[in-house]
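K.L.:
take this sequence and fold it.
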Amino acid sequence: MTALGSTVKCLVWDLDNTLWRGTLLEDGDVLITDEVRAIVRTLDERGILQSVASKNDHDLAWQRLVELGIAEYFVQPRISWGPKSRAVREIADALRFAPSTIAFVDDQPAERAEVAYHLPDVRCYPAEAVPALVTMPEFSPPRVTEDARRRRQMYLAGEQRVAAQAEHVGPDEDFLRSLRMRMRIRRADAEHLSRVAELTQRTSQMNATGIHYSDATLRGLIDDPHHEVLVAGMADRFGPHGEIGVLLMARQPDVWNLRLLATSCRVVSFGAGAVILNWLIDQAARAGVHLVADFRRTERNRMMEVAYRFSGFTDSACACIATLPAAAGVERLHLAPSIRSSPSTMELTAPDLARASVLPETV
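P.N.:
Sure, this is the predicted structure:
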């Protein structure tokens, strides 16, 4: 297990003399080289989102991107005459990404300096570095899953959801029901390992311990009858959200230890985390066991603690906690489970853990 990695989640491009050759308002007929096109496609296939922060006339610049056949690759573009640091911050906020996961490339040293001054965690690169981007470790994730390859499409579907919600009139629950959401929780297998490992690495706000599990560690847990490795996926009428959550749990006869719960921040507003927790609490109640959740504070996972507390986990001591192996820096939250109702805003398909056999030995 290692700390969360430093792979770039989104590369923000300047346009003039960076993405394309020339200055739009002076040259008009600016062009993108085949090499840059290939770089944009490669980063997209690796699951790295891309955006634009450019001082330009918005309509003219966007129209040129459309004419060049490359506009579809850029999410949450910011094209205006304001400071680029503000544009980059808005992009990060819209994507719910930490500044440390954002990269910015610009041909102007003054623009890079302005972004670096206001957003010191953003990684800045000169335009001369563009040909080498795809070879840099921060732009080369160790694994590329199916969800990664379609990450841009999923974010674009997310924008459609946001637009639909803005147009909706009535209670929020009615809107959530209108999405016709479906969640499937299943036991992870070898095919899921890369996505599960990716979730533990990329998720920071909704990661209960901030721990990254390697493929090898996960493979060992999947093969261990005393552990459950579960992955949750979601879809709705706009399309798939992909795999959005992972649970790692150690099972003893009288207590289940939730060692990790991580969910994508993209589905927080849809109540995905609450649905997963309520399902697990219900399963524990039906199995007649206590639940103990590991929590380790990080700079960004306050929301995860709130989710646990809201679901009923407390600091109260329980004799069952003493039987669990200690972990450095980890708090233990306890819950005596009760039967929970089925979710009212989505269809849930999940395994019956309460009926699964558990060996009597301790973990």
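
K.L.:
CA only for contacts and neighbour counts going forward, please
P.N.:
Fine.

K.L.:
packing partners of the longest strand seen in the chain?
P.N.:
Longest strand in the chain by number of residues (criterion: DSSP state E): strand 239-251. The contact analysis (3 or more CA pairs under 8 Å, 6 or more residues apart in numbering; DSSP states H and E) places strand 239-251 against helix 151-167, helix 193-202, strand 227-236, strand 255-263.

K.L.:
kindly calculate the angle that that strand makes with helix 193-202.
P.N.:
Taking axes from the mean of the first three to the mean of the last three CA atoms, to 10 degrees, one finds strand 239-251 and helix 193-202 inclined to each other by 90 degrees.

K.L.:
picking that back up, now the helices and strands packed on strand 239-251 in TSV, with distance to Val66?
P.N.:
Output for the helices and strands packed on strand 239-251, formatted as TSV (distance: least, CA to CA, whole Å):
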stretch	distance to Val66
helix 151-167	16
helix 193-202	31
strand 227-236	28
strand 255-263	34
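
K.L.:
give me the contact list for the longest strand of the chain.
P.N.:
For strand 239-251, the external contacting residues (CA atoms under 8 Å, 6 or more residues apart in numbering) are 147, 154, 157, 195-196, 199-200, 226-235, 256-264, 267, 358, 363.

K.L.:
can you pull the buried residues of that strand?
P.N.:
Judged by neighbour count (16 or more other CA atoms under 10 Å), strand 239-251 contains these buried residues: 240-251.

K.L.:
also stretch 81-88?
P.N.:
For stretch 81-88, by 16+ other CA under 10 Å, it's 84-88.

K.L.:
between those residues, which sits nearest Leu280?
P.N.:
Val88 (38.4 Å; CA to CA).

K.L.:
one more sequence to fold, the one below, so I can look at both together:
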Amino acid sequence: MAERPTTVKCLVWDLDNTLWQGTLLDGDDVRITDGVRRVVTELDRRGVLQAVCSKNDHDLAWERLERLGVADYFVLPHIGWGPKSASVRSIAERLNFAHGAMAFIDDTPAERAEVSYHLPEVRCYDAEQLSALLDLPEFSPVSVTVDSRRRREMYQAGFRRDAEREAYKGPDEDFLRSLDLWMSIDRATEDELTRVEELTLRTSQMNATGVHYDDASLRRLMADPEHEVLVVTMGDRFGPHGAVGLVLLHRTAVTWHLKLLATSCRVVSFGAGAAILNWLIDQAAASGAHLIADFRATPRNRMMEIAYRFAGFEDQPCACHDALTEAGDTALGVQRLHLVPGRRPAPATMRLDAVELTKAVRAVSL
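P.N.:
Model prediction:
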């Protein structure tokens, strides 16, 4: 069986006679065909980011994209007169994508050759291939998650957030407070399963065990009334961060076993892990249960151990360990950290990284 090609994460479009019909600076009344518009909207739905790289007058070209109703679909437009390979390289660097995850489409053979020469890993396509793009495996991700469908929105929000942070003159804490951060903790849904699996697989710095839970394992846990599969989402006044955390919890009458806590590196600076642990401790205290948290050291997750220790988890033997029946953890090198939760007065606002959230954390009741 042939190996599936790496999925394209970003397609960079030429404009004249590629995205639209005609040449703008020649005075043509350029138009986008229904077929091209369908490619743009479907790639966006699949989570493939799209950018523009065109030798054109920037203001004139961008105004035309807005008039045609497609400007919002494109991130990081590079419209000017430099080499297109330099623009594609700049877009990849800004997105932090490997060149092998980038693609470029242009009607001019010389432009494709210039990009291929300087960036051989970038896949280049002739504009005549446009109608076939959606059927190519590299543009067809195995699954489309909730976050895939809003990936562009999340990146655009991130660019606005980064620009404002760079321009902000006050302390970082004041800027974070101005974000109006919010967090939601809820039970995973069917639509979120693929993203949940990604979190177990791709997070490393803030992953308590590094154990991968595949789709079948997650479905079994979701069907078990003693287990909770919880998804953490975050956002701020700029837009959503998407699904940024996962909690796998086994609950008995006397013990709550935190089998996995993982959060995205994108929200480390907000102290998301600590906020989740504080909420979980309060929930366990209300139920009168002890908390046991699994931790397995990896080369990159020292920050997660620190988060557990700061929350009060210790290497403390307790009879509640006897209530745990899961096997195989010793072979994985898992430590079981223990905490007897104490109910604390509920604050008016939660705190992330010493910054008060001005919107309440929305969380499921366990």
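
K.L.:
for the longest strand of structure 1, the distance to its chain's centre please.
P.N.:
Offset of strand 239-251 of structure 1 from its chain centre (CA atoms, centre = their mean, to the nearest Å): 11 Å.

K.L.:
compared with structure 2, how much does that strand deviate?
P.N.:
For strand 239-251 of structure 1, the mean deviation from structure 2 after alignment is 3.6 Å (mean CA distance after the TM-score superposition for structure 1).

K.L.:
how about the strands in structure 1?
P.N.:
For structure 1, the strands defined by DSSP E cover 2-3, 10-13, 49-55, 78-80, 102-106, 123-126, 181-187, 211-212, 227-236, 239-251, 255-263, 290-295, 331-335, 346-349.

K.L.:
got TSV for those strands, with distance to Glu72 of structure 1 too?
P.N.:
Converted to TSV, the strands of structure 1 look like this (distance: least, CA to CA, whole Å):
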stretch	distance to Glu72 of structure 1
strand 2-3	33
strand 10-13	14
strand 49-55	10
strand 78-80	14
strand 102-106	19
strand 123-126	23
strand 181-187	26
strand 211-212	32
strand 227-236	22
strand 239-251	17
strand 255-263	27
strand 290-295	39
strand 331-335	44
strand 346-349	30
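
K.L.:
and Glu173 of structure 1, how many neighbours does it have?
P.N.:
By the criterion of other CA atoms under 10 Å, Glu173 of structure 1 has 11 neighbours.

K.L.:
number of nearby residues for the nearest residue to it once chain neighbours are set aside?
P.N.:
Nearest residue to Glu173 of structure 1, sequence neighbours excluded (CA to CA, 6 or more residues apart in numbering): Thr345, at 6.7 Å. Using other CA under 10 Å, Thr345 of structure 1 has 20 neighbouring residues.

K.L.:
Thr345 of structure 1 maps to what in structure 2?
P.N.:
Using TM-score structural alignment, the equivalent of Thr345 of structure 1 in structure 2 is Glu356.

K.L.:
what's the closest of the strands of structure 1 to Thr33 of structure 1?
P.N.:
Using CA to CA, the nearest of the strands of structure 1 to Thr33 of structure 1 is strand 10-13, at 14.7 Å.

K.L.:
now that closest one on structure 2. Mean distance?
P.N.:
Taken over the aligned residues, the distance from strand 10-13 of structure 1 to structure 2 averages 1.9 Å (mean CA distance after the TM-score superposition for structure 1).

K.L.:
so what touches that strand?
P.N.:
Applying CA under 8 Å, 6+ apart, the contact partners of strand 10-13 of structure 1 are 19, 48-54, 88, 101-106.

K.L.:
cutoff 10 Å now
P.N.:
19-20, 40, 43-44, 47-54, 74-78, 87-88, 91-92, 95, 97, 99, 101-107, 122-125, 127, 130, 139 (CA atoms under 10 Å, 6 or more residues apart in numbering).

K.L.:
distance between the ends of stretch 251-267 of structure 2?
P.N.:
Using CA to CA, to the nearest Å, one end of stretch 251-267 of structure 2 lies 27 Å from the other.

K.L.:
next one: stretch 319-339 of structure 1
P.N.:
Span of stretch 319-339 of structure 1 from end to end, CA to CA: 22 Å.

K.L.:
give the buried residues for it.
P.N.:
320-321, 324, 331-338.

K.L.:
from those residues, which is closest to Glu173 of structure 1?
P.N.:
Ser338 (23.8 Å).

K.L.:
shouldn't the closest one be in contact with Leu277?
P.N.:
No - Ser338 of structure 1 lies out of contact with Leu277 (CA atoms under 10 Å); the separation is 12.0 Å.

K.L.:
who touches both of those two?
P.N.:
Going by CA under 10 Å, 6+ apart, residues that sit against Ser338 of structure 1 and also against Leu277 are Gln283.

K.L.:
so the match of Thr345 of structure 1 makes contact with Asp180?
P.N.:
Yes - the criterion here is CA under 10 Å, and Glu356 of structure 2 meets it with Asp180 at 8.8 Å.
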